[in-house]
Structure formats: structure tokens, C-alpha cells
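K.L.:
pasting the structure only:
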């Protein structure tokens, strides 16, 4: 098989920058392209299942164009192959807690990636699933009891009183943890809101790709001539999706 020649991946690109993170304008350019790809995948009913910086390649080291690669773990929504998926740092709560998953697990990974591109390091660097969930709770806050009641594997991480089980004795890890709001809001409240909406525990509340492309943080960074066209296209897309859903509802009746 012959493929086009691409450049380094985004993890390597961060390493070249000594893991200092990138300016928000560059992060936004990457984010828009990833969201457009995720929107297309969702239209095709495909879940990538392993979205991470290593699987996003620059087309050219001197430009911001990117492509998503490695669909070896991907599946169709109605034909899921595995229950144990996603690289650990980017693994969504659905996979940890045993909830049926959808394209929304890719949006969780996307939120992790966008934060990492800005901060320079992964939000959830962990050595095990228990440590991963400990970090997710510490950085994002505990999920609601109602959400946990829907999780078949909640007993693995929480006791009968919905309290997080003792997970780690790594004092350095505990000291280093800062809530997401503390890490991002002082730099850009609108960027914090964007990432926070991508990292909602409940996949039904978590922002979808189409919604993310209409978020103020995305819109505010677009050139004026492109902004109008972008908003018109997204409004037409959302209107069409709404019409399709209403039509399906009528057919069901």
C-alpha cells in the first residue's frame, strides 16, 4: 500500500516545542480541522476509537494543515468490535465505567487533545485506569450520583456512598493536580468553557462536533470573510439535521 508523505505527529510537534504548548490561535486552527474530520466521521457513523496527538499528523512541518490517521481500532456505530479501546490518557468515562459508547468518546479525546496542545502536557497522565479516573475526578469534579447509577462498573471506582475509592498514594501526583478551571480560565474563560463542554462526564451533555464548530471560541478566531460562510454552512447543517430527526420521528409514529 502506498500513502501520501506526511510530516511529524502533534506529539512530536509538542516535543520540538519542548512541551511548552502552543498559542491559542494555532490550537484553534488544529481544533477546527479535527472537528471537521469528526463531523464527517459522525455523518458516516464511524467512531475513530483512538484519537490522540500521535494519530494526528502535520501535512507539512511549516504549515498548520493536519490529517487524522490510524483507523485500526475504528468501527461503525452499529458494529462495535471492542469494549477495551482508546489510549489511556484520552479514554472516555464511558469506556472506564462500562456505558455503551458512541462517537462522543472521540469528542472526549478531542477535548483532552486541545487542552494538551495548549498546556504542553496531557491532562490525565496515568499509569492505570484507577489512577486515570482519580485524575478525571480531581480535575473535572465528581460525576453526579444519577450518572453513576447508570454505570455498570461504578463499584470498581466508587463505594456504596458514591465516594471515590482510595486510588493512589503518589503524593507528587496529588500535589500537582489543579482543577481544569484553575488551569485554563485565567488564560481564556472562553477557551475554558470550550474544553469543559468537551469533557462532560455524561456523553449526552457533552458537546458534539457540530456544536463545537459553532462555539464562540471557534467563531471568534475566524477571519471575517470566512466567519460568515462558516456560520451559514453550520446553521444549514444543524437545520438539516433537525429536519431529519423530525422526519424520523414522524415515520416512527
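P.N.:
Okay, I see it. Source: prediction; values computed, not measured.
K.L.:
please make it C-alpha for all contacts and neighbour counts, starting now.
P.N.:
Fine.
K.L.:
name the helix or strand for residue 57, please.
P.N.:
Assigned by DSSP states H and E, residue 57 falls within strand 56-58.
K.L.:
tell me the helix or strand right after that strand.
P.N.:
According to DSSP H and E, the helix or strand after strand 56-58 is strand 66-68.
K.L.:
what about residue 196, neighbour count?
P.N.:
Counted by other C-alpha atoms under 10 Å, the residues lying close to residue 196 total 20.
K.L.:
tell me which helix or strand it sits in.
P.N.:
Using DSSP H and E, residue 196 falls in helix 189-198.
K.L.:
and the helix or strand just after that helix, what's buried?
P.N.:
Remark: after helix 189-198, the chain's next helix or strand is helix 209-212, criterion DSSP H and E. By neighbour count with 16 or more other C-alpha atoms under 10 Å, helix 209-212 contains the buried residues 209-210, 212.
K.L.:
list the helices and strands helix 209-212 packs on?
P.N.:
helix 24-43 (3 or more C-alpha pairs under 8 Å, 6 or more residues apart in numbering; DSSP states H and E).
K.L.:
and the helix it packs on, what does it pack onto?
P.N.:
Applying 3+ C-alpha pairs under 8 Å, 6+ apart, one finds that helix 24-43 contacts strand 66-68, helix 104-119, helix 209-212.
K.L.:
run the last query once more with 7 Å
P.N.:
helix 104-119, helix 209-212 (3 or more C-alpha pairs under 7 Å, 6 or more residues apart in numbering; DSSP states H and E).
K.L.:
correct me if wrong: residue 168 contacts residue 133.
P.N.:
No: counting by C-alpha atoms under 7 Å, residue 168 sits too far from residue 133 to count as a contact (10.6 Å).
K.L.:
who's more crowded, the two?
P.N.:
Under the criterion of other C-alpha under 10 Å, the comparison of residue 168 against residue 133 puts residue 133 first, with 22 against 13.
K.L.:
structure two is appended below for comparative analysis:
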């Protein structure tokens, strides 16, 4: 699984070891790219394939996201593929209205670790994962969930119907708000001036990896001394209350096309991040656009509840895949025989009666009841939301609605 998003990863840092031949390019604040056009401001994040920086575009006086790929041949090839996909997306959306990230520029940059492909993307805000965390995993108000769902569906409809592209790694990290949750982190709204040259004696950026490790150790030590390891306790020991999201603009865009493919040229057998993976991918029955629709339903559930819909774990005598299939069936009912027998891996998991071989006792909990019992949804909210989600979670992919059909669903208009 590659995390190569323009948002970068949500983890703390990318580790010092990958700054070597074939690996990341060491960037410092004030470094110039593309003959001085782009100037590095601060690191936004990282993925297995790249680091992502906020940069200032001196030609257009705007801020951009600069994605710098590792230099080894494998990563260069992946970058060329992503540039190809992003170019199609950008060319087909001249008005920039389709809720998908746009590619502004791309070039190569030579450094001590090799030649790195660089992509310049529009600067966007925080990921939906950050938004879910900001709400302390309490779930968002339904009007916000609807707004976000509408944006994602506009993006998917464009990718699927107009371009024939499967995203294949749709998850909350790969959908970014147009702006940052905290205005102070937005380079425009915060009113800060761009850094145009490297600060004196600056090793800022590269050395921050080491600094972060030291700070993290210090934080852990402090937490031990004060006996405060609970994430639900604030700095002064006060339980954190719900955070209001009324003022937050939740318009968003789909990002990270490092794993995307054209529907007629699927790249990999195993796609999607585990929790958002569709059953046809686990069973290896072949896949199409409908894998993205399954992931979309998982995201909608997570936005509304604060929890992932499926978090499989391996156990005594069964695999993570098997647990995943069991969790799906507990929520959605038994898998139809036609689906059960059709995959290259079906025999690994199911017996000839269509039952799981190693997980025998399933506890069924239908989605609407799950929403009322576990998440205190009102009966009507649970019913309406389930009616929207359940068709997307059909075990037969071809029965799932398209993004275009979802956009016409009454639940979206509230």
C-alpha cells in the first residue's frame, strides 16, 4: 500500500534513514525549485513515495503544494504514472469545479540523492481524517456529512464517468478540505509573508525529523511523570469538550492519485487501504469503479459516527481477511452464493455451503439498529442514512449505485 498523497501522511515523521541515494530529497526552508520559481516554506507531510512541502510560487504569487518523489527508478516510474493521471484530470476540468485536486506544474530536480520528479499541486487544507480527529472521534453533524459526501460524489462521478479512472485508495486521508481548520495554519488567512530566501544558518526542514524525535521523547517523559496518558484529558487535566464545526468550510477535493488506474488497465490485484477495502478485492473476483463506491460508503459512515466501519484484526486461527469478511456479514447479512464462489481466493475462506471456514458464529447487527443502539441516532436519521448507505455496500459490485445515481438520492438533499 503506498501512501503518496499530496496531503502527505498523518504520522509524525518519515524517519531519517530514507534520506539516501534513491530516497527522499533533503529540503530546507528557503530552498528554490524549478529555477527559482518555487520556494519551500514548510513541510506539510510525507508518504512512502514522497515528501510534500508548502511552497511559494513566485511567478503567480500563490502558495502551492510541492510533492517531491523519492529518486529510485521504481518511484520515478510511479511519479510519471501519477503525472499522467493528474494531467488528464486537470485538462478535463478547466473550470476547476469537479472536486478533484489539480496539477499546476511538474519538473525534475537533481540533488545529492539522485534526480527527483516533482509535482506542483494546488494548496489545500486539512484532511477529513484531521477533521474527524478535531471532533475527537464524535462524528460530524449530519448537514456537514451531507456537504462532504456531495463533494466526494461530484469528484467520483467525474473520475468514473468522464475519465474512466478508478481512484482505488479512497479514504479520509485522501480527501482534503479546501482550507485549513485552524486559520493560523493557512498561509494566506494568517497574513504571514512568504519566506523568499533561506534563513541564516538554516537546516530547518531536514533536521526537523531529528528534533521531532527528541520532542516526542520529552513529551512521553512528561506524560509519565504527570501520569496523564489519556488522550481525552487536556493539558490542564480538564476533559476536552465537543468542538464546534459550524464555522468550518467543509468543501473538499479528492487527492492522491499514486494508486489510481484506468478502468481498462487495472494495475494491482490488492488495492485499497485495509479498512476501506471492498469484498471483491479480498476475494479477488476482479474490480471496477464500484470499489470506490464501497470505500465512499465507509468514509460516510466514519464521518457520521467518528468510528471506522470495519476494523478487522487477525485472531486465533483466522486471518485479518477472514475477520474482515465476518464483520461485513455481521452488518450486511450473509454473502450471496454467487459472490462467495466467484473469487480466486474464495476457497481460502468459505466452505461449500457459503459459510466461513474458521469463524463460525456471527453476531448479526443490522446497520440502522447499529446506528441507533451504538451511536444514539434517532430512528428516522438511522433509517434515512441506512437507506443511502446500504445499496453502496451490496456484496454484488454491479448492484451498487454509481456516483451519478447517488447524487440524485433524497438523503443528500436533506
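P.N.:
In hand now; what should we look at? Keep in mind that this is a model prediction, so the values were computed, not measured.
K.L.:
quick one: which of the buried residues of helix 209-212 of the first structure is nearest residue 231 of the first structure?
P.N.:
residue 210 (10.9 Å; C-alpha to C-alpha).
K.L.:
touching, the closest one and residue 38? I think so.
P.N.:
No: counting by C-alpha under 7 Å, residue 38 is not a contact partner of residue 210 of the first structure; they are 8.9 Å apart.
K.L.:
what comes up buried for the lengthiest helix in the first structure?
P.N.:
Counting residues, the longest helix found in the first structure (DSSP state H) is helix 224-252. The neighbour-count check on helix 224-252 of the first structure (16+ other C-alpha under 10 Å) flags nothing as buried.
K.L.:
next one: that helix to chain centre, how far?
P.N.:
On the basis of C-alpha atoms, centre = their mean, to the nearest Å, helix 224-252 of the first structure sits 22 Å off its chain's mean C-alpha point.
K.L.:
repeat for stretch 38-48 of the second structure
P.N.:
Here the centre of stretch 38-48 of the second structure is set off from its chain's centre by 17 Å, with C-alpha atoms, centre = their mean.
K.L.:
that one maps to which residues in the first structure?
P.N.:
Using TM-score structural alignment, stretch 38-48 of the second structure lines up with nothing in the first structure.
K.L.:
with stretch 330-339 of the second structure instead?
P.N.:
The aligned range for stretch 330-339 of the second structure is 138-147, by TM-score structural alignment.
K.L.:
counterpart of residue 16 of the first structure over in the second structure?
P.N.:
So, by TM-score structural alignment, residue 16 of the first structure is matched to residue 134.
K.L.:
need the three-state assignment for residue 209 of the second structure.
P.N.:
Secondary structure state of residue 209 of the second structure, per DSSP: H, G, I helix; E, B strand; the rest coil, is helix.
K.L.:
distance of it from residue 262 of the second structure?
P.N.:
36 Å (C-alpha to C-alpha, to the nearest Å).
K.L.:
and residue 250 of the second structure, how far from residue 136 of the second structure?
P.N.:
According to C-alpha to C-alpha, residue 250 of the second structure and residue 136 of the second structure sit 17 Å apart.
K.L.:
which of these two has more neighbours?
P.N.:
Neighbours were tallied for residue 250 of the second structure and for residue 136 using other C-alpha under 10 Å; the higher tally belongs to residue 250 (25 against 17).
K.L.:
so that one is in contact with residue 177, correct?
P.N.:
Yes: at 5.9 Å, residue 250 of the second structure counts as touching residue 177 under the criterion of C-alpha under 7 Å.
K.L.:
who touches both of those two?
P.N.:
Between them, residue 250 of the second structure and residue 177 share no contacting residue under C-alpha atoms under 7 Å, 6 or more residues apart in numbering.
K.L.:
whereabouts in the second structure does the strand holding residue 57 of the first structure align?
P.N.:
Using TM-score structural alignment, strand 56-58 of the first structure pairs with 175-177 in the second structure.
K.L.:
how about stretch 68-84 of the first structure?
P.N.:
With TM-score structural alignment as the criterion, stretch 68-84 of the first structure aligns to 254-270.
K.L.:
quick one, strands of the stretch 101-250 of the second structure?
P.N.:
Secondary structure of the stretch 101-250 of the second structure, counting by DSSP state E, counting those that start in this stretch: strands at 103-111, 114-122, 165-166, 175-177.
K.L.:
counterpart of residue 41 of the first structure over in the second structure?
P.N.:
Matched to the second structure by TM-score structural alignment, residue 41 of the first structure sits across from residue 159.
K.L.:
hmm, back to that, show me how far the match of strand 56-58 of the first structure is from its chain's centre.
P.N.:
For stretch 175-177 of the second structure, the distance to the chain centre is 8 Å (C-alpha atoms, centre = their mean).
K.L.:
still on that earlier bit, tabulate the helices and strands packed on helix 24-43 of the first structure (a markdown table), appending distance to residue 31 of the first structure.
P.N.:
Formatted as a markdown table, these follow (distance: least, C-alpha to C-alpha, whole Å):
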| stretch | distance to residue 31 of the first structure |
| --- | --- |
| helix 104-119 | 7 |
| helix 209-212 | 9 |
